[in-house]
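1. could you look at this predicted model? Sequence included:
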Amino acid sequence: MATAKHWNLPNRISLARLCICGLFVADVSVPWAYSATTALGLFAIGSLTDWVDGWIARKHNLVSDLGKLLDPLADKIFISAAFLVLLERGAVPLWAVVVIIAREFLVTGLRALMASRGAILAASPSGKWKTLAQMLCVLLALGQMTVTELAGGRQAAGAMLQVPVTVFLWLAVATTFASGVLYFYRCRTLAFPGENLREGGEGDLGRRRYSPGSEKRMARS
């Protein structure tokens, strides 16, 4: 059970991001005149909280094991919900959403496996770049929908953003796939607990031997 110390400000901000995600889904689920505009604003605020909670945690030394789990989990839920919304609106293709969401759930499963063995896996730079690319893609796609909405539904109004949306969609898919492969490569020795894990990279346990149930601090790399 998490203590009051674990529920520090950064972790509360991560939890708030999940609440914003709920508002985001509720907004797009109810047809009304400015649903896309509101969704864009909510997603922008949610994306900003992802930067704020990490900055506060590092600046004030509030990094916690709960935060290492909650922050990326909130990101994955928010991103997955956003891409499902874009898919439903026809803004992104099915194959791209499948790649992105499948990777997120597979990595979440691996993170849960490691947590069950006493190892807390923090987000890596490759994972952060992946999240940034995904968020920019969603913001551009929602921006395109907003421009169309404010122009009275004229598709031509948002056409100018189609190229940036496509470029960032491919970038999001590429970074999602690459970071996922790197993630599983670095953590592959979880299947063989008696072997040393590689040093450096996401999933690094240092040069110590892995023993289920022991406490380890995962390196950010």
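-> Noted; the coordinates are in hand. All values derive from a computational prediction rather than experimental measurement. Residues are numbered from 1 along each chain as shown.
2. drop to CA atoms for contacts and neighbour counts, all remaining ones
-> Fine.
3. can you show me the strands along the protein?
-> For the chain, the strands defined by DSSP state E occupy 119-120, 216-217.
4. same for the last one, what does it pack against?
-> Under the contact criterion of 3 or more C-alpha pairs under 8 Å, 6 or more residues apart in numbering; DSSP states H and E, the helices and strands touching strand 216-217 comprise strand 119-120.
5. which residues does the residue nearest the centre of the chain contact?
-> Centroid-nearest residue in the chain: D75, 3.1 Å away (criterion: C-alpha atoms, centre = their mean). Residues in contact with D75 (C-alpha atoms under 8 Å, 6 or more residues apart in numbering) are 50, 131.
6. 10 Å instead?
-> 14, 17-18, 21, 46-47, 49-50, 81, 104, 128, 131, 135 (C-alpha atoms under 10 Å, 6 or more residues apart in numbering).
7. presented hereafter is structure B, for comparison with structure A:
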Amino acid sequence: MQLNTPNQLTVLRVALIPVLVFSLSYQGFLVDLFSVVVFSLAAITDYYDGHLARKYNLVTDFGKIMDPVADKLLVAAALICLVERGDVAAFAVILLLAREFAVTALRAVASSHGYVMPADQLGKWKTGLQITAIIMLILGWQLWFVSLQVLGLIILWLAIIIAIYSGWRYFVDYMEFRKSHDLGDFQ
């Protein structure tokens, strides 16, 4: 199977995860900068794979499945490494990961009933905030009157609030679909 450019970018994002995990296992000015470059490069591929796929009509089943998986793997890997480093509380990461698993499962169930639940604008905000928070938490620098560590944690908690709210909206949306199609209660 030959992969088109958007799918190659998705595979690159997944391939960068072990490099990121390795670099995040160390701390120091230069290694933190390297980790941010690797994470940022991987995060940028998320924008470009979708953009190119839509612009040039290169949307594939592989991309539809692997793109969101690659995004979740990248963010989860970075956050878990930040827990390991002591930069983020484990329960914060568990909240985000639980939401991701729940929404992914809900979307799969909806799909089995022929209902596609597209990503919404809140999901894009959540992802953008997570990426920003992760970069700030990796660096953790003290800049004049503000610590990137503290600012990163504030932004991460904002992402968690948005994630939980958008997860609830997915659930409500699916329940309305079930009700409008007389699917009854969950079995």
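-> Structure received. In this text, all values refer to a predicted model and were calculated from it rather than measured experimentally.
8. now what about the TM-score between them?
-> Here the TM-score for the pair of chains, by TM-score structural alignment, normalised by the length of structure 2, is 0.82; 182 aligned residues with a C-alpha RMSD of 2.8 Å.
9. from I101 of structure 1, how far off is the residue nearest to the centre of structure 1?
-> From D75 of structure 1 across to I101 of structure 1, the span is 12 Å (C-alpha to C-alpha, to the nearest Å).
10. where do the contact lists of these two overlap?
-> A81.
11. now do the helices in structure 2.
-> 5-24, 29-55, 61-85, 90-112, 121-139, 148-180 (DSSP state H).
12. which part of structure 1 lines up with the fifth one?
-> Aligned using TM-score structural alignment, helix 121-139 of structure 2 spans residues 125-143 in structure 1.
13. mean per-residue distance, that stretch to structure 2?
-> Its aligned residues in structure 2 lie a mean 1.1 Å from stretch 125-143 of structure 1 after superposition (mean C-alpha distance after the TM-score superposition for structure 1).
14. now for the residue nearest to the centre of structure 1: what does it line up with in structure 2?
-> For D75 of structure 1, the residue aligned by TM-score structural alignment is D71.
15. ok, now F177 of structure 1?
-> For F177 of structure 1, the residue aligned by TM-score structural alignment is I164.
16. give me the nearest residue to its match, chain neighbours excluded.
-> Nearest in space to I164 of structure 2, with sequence neighbours left out and distances taken as C-alpha to C-alpha, 6 or more residues apart in numbering, is R99 at 6.5 Å.
17. A105 of structure 2 versus that neighbour, what's the distance?
-> For R99 of structure 2, the distance to A105 of structure 2 (C-alpha to C-alpha) stands at 10 Å.
18. check contacts around the residue nearest to D67 of structure 2 when sequence neighbours are not counted.
-> Distances taken as C-alpha to C-alpha, 6+ apart place T10 nearest to D67 of structure 2, at 5.8 Å, with adjacent residues excluded. Counting by C-alpha under 10 Å, 6+ apart, T10 of structure 2 touches 3, 42, 45-46, 48-50, 62-63, 66-71.
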